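1. Below is the sequence, then the predicted model.
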Amino acid sequence: MIVVFRWLLRIFTGLVVLALVATLIGYYFLSRSLPDYNESFRIEGLSGPVEIVRNDANVPHIFGKTDEDVYFALGFAHAQDRLWQMVTMRRTAQGRLSEVFGERTLKIDELMRRYDLYGLAQSSVEAQDPETRAALEAYARGVNAWIAEVNADARGRGAPEFFLFSNEIAVWRPADSIALIKLMALQLSSHLQSEVLRARASLLLPDARVADLLPDVPGAGVIALPSYASLVPGPFPALRKAEHVEDPLSPFHTKSLSGASNAWAAAPSRSAAGGSLLANDPHLGFTAPSIWYLARLQLSLGGVIGATLPGVPAVLLGRSNRLGWALTSAYLDDQDIHIEEVNPENHEEYRTPDGWKRFETRRSIIKVKDARPITITLRWTDNGPVLPGTHYDLAAITPPGHVASLSWTALSPADTSMSAAVRLMKAASIDEAIEAGRLFVAPAQNLMLADTQGVALQTVGAMPRRDPAHQSKGRMPSPGWIAGNRWQGTFPYEENPRVVTPETGILGNTNNKTVDRPFPLHVSFDWGDTQRIQRWLALMKSREVHTRESFIEAQLDTVSPTARNLLPLVAADLWFTGEAAPEGTPERLRQRALALLAEWNGEMNEHLPEPLIYMAWMRALQDRLIRDELGPLADEFDHLQPDFVERVYRNTGGASVWCDIIQSAATESCTDIARMALDDALVRLTEDWGPNVESWRWGDAHQATHDHPTLGQVPVLRYFVNIRQSTSGGDQTLMRGVTRGTGPNPDENVAGAGYRGVYDFADPDSSVFITSTGQSGHPLSRFYDNLGELWRRGEYIPMSLDPGLARAAAVGITHLEPAAAAD
């Protein structure tokens, strides 16, 4: 027995030693891709020496003699820190993920091929102005210079993830950068999904009930819609649960999260220090690393500093000494679905206003790792690419003998949005910035501006010109063979909304409705926010003048105007009713929950139980209201629709009819439904968090999910690469934390402000910035998550244009020298 024990001990010890050796070897090879920020390089493609000074937060400050050299160095720095992220996003746009990841990404590749984003990006290169083409080419040279260094010096393949995949890293090209802008446009566009959802609802509900569920934002100029069945006669397939195409390997997902971003500005007259103020926090899905990368570029016209997108040679959000610029999603309706009739005698043709016409058709081969290649047929009509019914659940609204096509401004082969971004960095005033915005095509954005003299808001992006007789006004799919439903070009840039130096001195946008103009100059019927703007207005009106600190306070505000509005309505007949119920009964649990909510001010604080109760209650309430009428379609409404619930409980237009359960003999009141929904919510919360209501914490459920797109689902590894944080905020707070809405953890925080910036032109170098993770995409780097805890606590870092301050606490200075200097 002792001999057996000794041998088992030896075997165990040997296995432990082998595991340690394997770990050390693995760490050695993985750490080889960690860049040395104090290194010097001699590189082809530079005209002079360049310095990349990385401050104590690993933010690169780039100094060169020419702008092209600075763009070169930005590409070099991006590749050093985010090469895997850049390559993965490029593969997403190209529709080539399956070459690496196999069949799991086949659907997203198919969708990208049908959009042809990369082909359109290649066509758009020549449309850029000479300065932008030079920037794109210099940036690509910088990326490729780092790739060459990785290959020449065995630098761990450039990133740990590349050890898991054998594919070579293709050289970076100017079209790659433009493709990433188009990929961003896909992320920020949601009207396609809105049209499908409205059409599906129209097939189930009378017009008045559709107006309840998908209400118009208050304001004149909205025209009543016909039913979808009257536009496109069926028959239609039976409604079923929609199949969403998600790309789990890219920061950009096809199911849009476009409904959140904030920007506000104050003119000198409303600033305590006498200089303009500007704040911005765009919201996208969380990933590790963040989509955003902080950088400072010293260009010929001066320094610019702020947030860049790895793969793109521009500061997209930030400031110079003269100008600050911010972006929010404009919700401009830049997408229309058309139902195209296929010729029953020849399936290669579709109906047009002038008769039958052949589809533009070509084959595309998708290579799939460990499987046979897939060949798909790509078809385009005059209106745009044909999308299959398996995507966006288009099959549910497409009659037999028809297909769906998409008109979208981002499908331009001469997209000059990149030129607009480069010009914006060099603008010296609001007027110059507005003129630079003329070149924006997609994604449509509200460009918020501040200079030393004033503030402005300009909507940038191509605005489609629709016929006033358009059958659905662009709100639902329409027959593509009717001339009045087709786009008639775009409106002149001067028609885009613009506000310069308002009398009030304050500007702001939370994706709320910006204009009240009749169709077709309406901009949009669907807007991203009717709630956060209420809280913003209250904060702005609370003081005569503002400061950097008051703008930061607004960015970090976690009070939900929706909770303050809905709870008194929904619980009007439930507060303080009846005697105290016995302990341990459902009635007593309900009373305890209502007592907490009655004293709550609507603050979605991570340490409180009230936000958890409120969110679970509203989710259960909405499901009870719509499930019997909508069936499987109810799954599409996975987030609270505040305007709908308010209409029901105010009985606007008879909307309280939603409270009656169709299948039951009794007639339920809205109070009955509210009580039953609260009981449902408390049962689930008790199962998840225990019986002690006072010990529940919103932050335990509302964990921010900064997950690594590739390694985040791998057992064991996910604990090293995913970043999880308890967070405050919610779906309708200014400090937005978008909940997942579905699944076993519906309250997880999956999207929010990956970047925050506040710029004060009374003292520009006091401006502050933060991103949600860190600068590096390398999980072994100390800069992988170093900014994350600051972000969670609502803290910021300063970023100065003073070179001395950047050098004072530098973690490294990288020197790039032209190769010719070696001679």
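-> Received, thanks.
2. drop to CA atoms for contacts and neighbour counts, all remaining ones
-> Will do.
3. isn't T530 right next to N512, touching?
-> Yes: T530 is within contact range of N512, at 5.9 Å (criterion: CA atoms under 8 Å).
4. gap between L117 and Q94?
-> Distance check for L117 against Q94: by CA to CA, to the nearest Å, it reads 7 Å.
5. Look at these two and report which has more neighbours.
-> L117 (27 against 23; other CA atoms under 10 Å).
6. what's that one in contact with, if anything?
-> Neighbouring residues of L117 by CA atoms under 8 Å, 6 or more residues apart in numbering: A93, Q94, A179, K182, L183, L411.
7. Now for these: which two are most distant?
-> Greatest spacing in those, by CA to CA: Q94 and L411 (14.0 Å).
8. could you point out the longest helix in the protein?
-> helix 2-31 (DSSP state H).
9. so how far is Y28 from the spatially most central residue of the chain?
-> Nearest to the mean C-alpha position of the chain, counting by CA atoms, centre = their mean, stands L284 at 2.7 Å. To Y28, L284 is 34 Å away according to CA to CA.
10. One more: E599?
-> 56 Å.
11. who has more neighbours, the two?
-> The neighbour count for E599 versus Y28, taken as other CA under 10 Å, is higher for Y28 (12 against 9).
12. alright, now check it against this:
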Amino acid sequence: MFRLLKNLAKLLLALLVLAIAGLAWYVYSKQPQRSGQVLIAGLTAPVTVRYDELGVPHIEAGNEPDLYRALGYVHAQDRLFQMEMLRRLARGELAEVLGPKLVATDRLFRTLGIRVHADAYAARWIKDKSGSPAIQAMQAYLDGINQYQDSRPAPLEFQLLGIPKRPFTLADSISAAGYMAYSFAAAFRTEPVLTQVRDQLGPDHLKMFDLEWKPDGAIRKGLQNEQQTARLQAGDWQDLTRLARLSAEALEAAGLPAYEGSNAWVVAGARTASGKPLLAGDPHIGFSAPAVWYEAHLKAPGFELYGHFQALNAMAALGHNTQFGWSLTMFQNDDLDLIVEKTNPENAQQVMYHGQWLDLETREETLKVKGAEPIKLQLRRSRHGPIINDALDASAGKAPIAMWWAFLETENPLLEAFYELNRAATLDQARTAVSKIHAPGLNVVWANASGDIAWWAAASLAIRPEGVNPAFMLDGSTGAADKLGFQPFSGNPQEENPARGYILSANHQPAATTPIPGYYNLWDRAQRLDELLRSPSTPWTMENSKALQLDVQIAYGPRTLAPLLPALRAAVTEPAEQALLEQLVGWKGAYDKEAVVPTLFTQLLFELAREAMSDELGEAAFNNLRRTRALDHGLPRLMADAASPWWDRRGTPVVETREDIVKAAWAATLAHLRKTLGADSASWTWGRAHTLTHKHPLGQQPPLDKLFDVGPFAMPGGRETPNYQAMALGPAPWAVTTGPSTRRLIDFADAGQALGINPVGQSGVWPDRHYADQAAKFAQGGYRAQHLGERDVATHVKSTLTLRPK
């Protein structure tokens, strides 16, 4: 018996070893190939791909089609699952692989019309511009992706989710650009709640948002003749609240990054230690695993670029070489209007347009749903754009709400623009390329080794009728929603070689002859950066530029608190609490990991906003407002206005004052922090309460988060600090959701020694050694070299892959 048991144990052990070996082989078979040879159809000559110590490919080819075909192949072997998820999100196809929980997200993206627009755009581009260098580059790149997909085992995620392989197309790439544009569109989350404040609460409540009261052309409440304009009923407001929430949650549900803000600046050679321009940039995008950017160094006769690439795009969105470079920030111009259509009482499928009842266009689409029956969608469109409340499966309201969006309504040759920008070594070349960016709005900050520096606000800016305020929803039955054309690019905000010797872009509203409507970020971050850049005694170097990118101080907290300090001192009487208050009083606005005050302030700010506003708005609308920049701008004005009607709680027999709300908010703040972070206030450090985890789409299903997610890391910085580590205003602890998607520093005296960092790693393939090999360094504020010169590249080569003609 003993021998039998012993033999059985050996057998079980052998089976376990075989199972582990089989699993290891299975996972290994899906890892990127970075050495040896691969045969690729369509190549005219061998292409060399040298990988450095962090998995960045340095690709050298004899011509551009070979170069881009190779880029597609190596990009796919590191990021194929990211490419698949991105196209499915943008085209409304996630439920097919993720099940019913993604139906709402798919329905939203189908309603936006990105899929239909991308299909038509791609067909037109292929027909009209088939011989253009940009389309040839894109087709070669997509062919490289498809050849990788056809010849290699499916990624682990494909098999876990049952994703079928299918070719990637130009329409997929255009759809991905539409997703990027949509994630910029703050109007979706902002216009409904601002209109609700104006129409349900009135101008006194609206004052905190500092928006001019312009009823002409917008939806008005209480008109004597209700047939003259569209009116919103209770069910319509419920729809809008649901849409705003769905807009914000759709990206979270898909586990893909949203585009948020950014810093970029360039300093002229007269103000740098090297005598050449110095370019800095850190685009602010949602954190995820894998990270949004894929780095690759491209080289062919007449062309070289170290680029940062987005999934499904052959053109680098960020890049540099020894002669020129650029970075991007989000313009934040308002390029999306929400428009309430007036329906015909006798025919609900007709709406008023310039005095006539016009039929709504309709189309039917089918959503495939994993494990469930397909869903038929009936989607409508007016002359103004898609009817977005068709995104709701069972609408409570009656008013059709259309969306006018510049991305759908402009020529927008984005791919051509970036193809040219990738090669723009002179001011004239760069300006011409940037002028072709119509939507989404982008600030392009550019420099070259010849000494030029420039910034262009790139967008097709719609000309709206006089008196129309697009911060509110518009009335489609009047001319308020009309567009009178687009401003010429020459009229956009821009600067070339300014006398002050530097240019800064930080999502703030730019100076302009004509104000440009938009949802701009707080000006505090731009002021902080400008204050430091302005100092004439500082010769700028790579080292002090690092310190500027990693700066964690901002004036927003102290200026928001200042008018409340007398009320806080009156409310706080217990000695231990008074000691905490005095820390708050002396705070200069720095968000250091070891500090307690940022934790105290952030929780207090949330409690003040909730105590003051949630009773008027309702929890759902208040939660939507928490995700907008409008609240960031409005809270300092509210705190300074003791007479604001927001301070009075609805439903109580007395009229509450600011002092009452401050006292209640302070007590709620301490109670929450004690409950979540412990009784000892010394343990309420910012780094403990404010952490970053790079989330993988599969990580939303435990225990897969333990495998695929990366983190958590304690993080300094905060909302709108130069080291932007942001989260929605809410209760502690805070998960950092958005921040620098890369940090880049390029001194054109020696651009071959540029610095950068990837927040996670180059590879999206778990458990590849480059899956998360930069994450800890990023969290610590580290940088690493971006190898460009031949000697530098050769020194750091770790493996070489040769792609040969098939």
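-> Looks like it came in fine. Please read all numbers here as calculations on a predicted model, not as lab measurements.
13. so what number do they get for TM-score?
-> TM-score for the superposed chains, counting by TM-score structural alignment, normalised by the length of structure 2: 0.91, backed by 781 aligned residues with a CA RMSD of 2.7 Å.
14. that older thread, in structure 2, what range does whichever helix or strand comes after the longest helix of structure 1 match?
-> Using DSSP states H and E, the helix or strand that follows helix 2-31 of structure 1 in sequence is strand 40-43. With TM-score structural alignment applied, strand 40-43 of structure 1 matches the range 37-40 in structure 2.
15. what's in contact with the matching stretch?
-> In contact with stretch 37-40 of structure 2 (CA under 8 Å, 6+ apart) are residues G144, Q147, L801, T802, L803, R804, P805, K806.
16. again, 10 Å this time
-> 46-48, 66, 69-70, 73, 143-144, 147-148, 151, 800-806 (CA atoms under 10 Å, 6 or more residues apart in numbering).
17. mind listing which of the residues you listed are in helices?
-> D66, R69, A70, Y73, D143, G144, Q147, Y148, S151.
18. mind giving me CSV with these and columns for neighbour count and distance to G501 of structure 2?
-> Below are these laid out as CSV (neighbours: other CA atoms under 10 Å; distance: CA to CA, whole Å):
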residue, neighbour count, distance to G501 of structure 2
D66, 26, 41
R69, 30, 41
A70, 32, 40
Y73, 23, 42
D143, 23, 44
G144, 28, 43
Q147, 19, 48
Y148, 22, 47
S151, 10, 52
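19. Next, give me the two most distant ones among those.
-> D66 and S151 (18.0 Å).
20. now the strands: where do they sit in the stretch 201-350 of structure 1?
-> Listed in chain order, the strands of the stretch 201-350 of structure 1 (DSSP state E, counting those that start in this stretch) span 261-266, 277-285, 293-299, 302-308, 315-320, 323-329, 335-341, 349-352.
21. Equivalent analysis for the stretch 451-600 of structure 2, please.
-> Under DSSP E, counting those that start in this stretch, the stretch 451-600 of structure 2 gives strands at 453-458, 474-475, 494-496, 502-505.
22. which residue lines up with N544 of structure 2 in structure 1?
-> N544 of structure 2 maps onto S550 in structure 1, by TM-score structural alignment.
23. That match and R270 of structure 1: what is the separation?
-> Relative to R270 of structure 1, and taking CA to CA, S550 of structure 1 is found at 12 Å.
24. Same check on G794 of structure 1?
-> 24 Å.
25. quick one: which of these two has more around it?
-> Taking other CA under 10 Å, G794 of structure 1 and R270 do not tie; R270 has more neighbours (20 against 16).
26. what residue of structure 2 matches up with F644 of structure 1?
-> Per TM-score structural alignment, the equivalent position to F644 of structure 1 in structure 2 is G634.
27. Please list all residues in contact with the match of N544 of structure 2.
-> L539, M540, R543, L556.
28. Quick check: the farthest pair among the residues you listed?
-> R543 and L556 (17.1 Å).
29. So between the two, which is more surrounded?
-> L556 (19 against 10).
30. who's in contact with the closest residue to the more buried one other than its chain neighbours?
-> For L556 of structure 1, ignoring the flanking residues on the chain, the nearest one in space by CA to CA, 6 or more residues apart in numbering is M735 at 4.9 Å. Listed by CA under 10 Å, 6+ apart, the contact set of M735 of structure 1 reads 261-262, 281, 283, 532, 553-560, 604, 728-729, 752-753, 794.
31. cool, and A122 of structure 2?
-> Per CA under 10 Å, 6+ apart, neighbours of A122 of structure 2: D128, I135, T169, L170, A171, D172, S173, I174, S175.
32. Quick one: which of the residues you listed is the most crowded by neighbours?
-> Busiest of the contacts of A122 of structure 2 [other CA under 10 Å] is S175, holding 29 neighbours.
33. Under the alignment, what does that residue map to in structure 1?
-> S175 of structure 2 maps onto A179 in structure 1, by TM-score structural alignment.
34. Isn't that match up against M86?
-> No: A179 of structure 1 lies out of contact with M86 (CA atoms under 10 Å); the separation is 11.2 Å.
35. Find residues that contact each of those two.
-> With CA under 10 Å, 6+ apart, A179 of structure 1 and M86 have common neighbours T92, G311, V312.
36. So how do I select the buried members of these in ChimeraX?
-> Command for ChimeraX, covering only those of those found buried under the criterion 16 or more other CA atoms under 10 Å:
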select :92,311,312
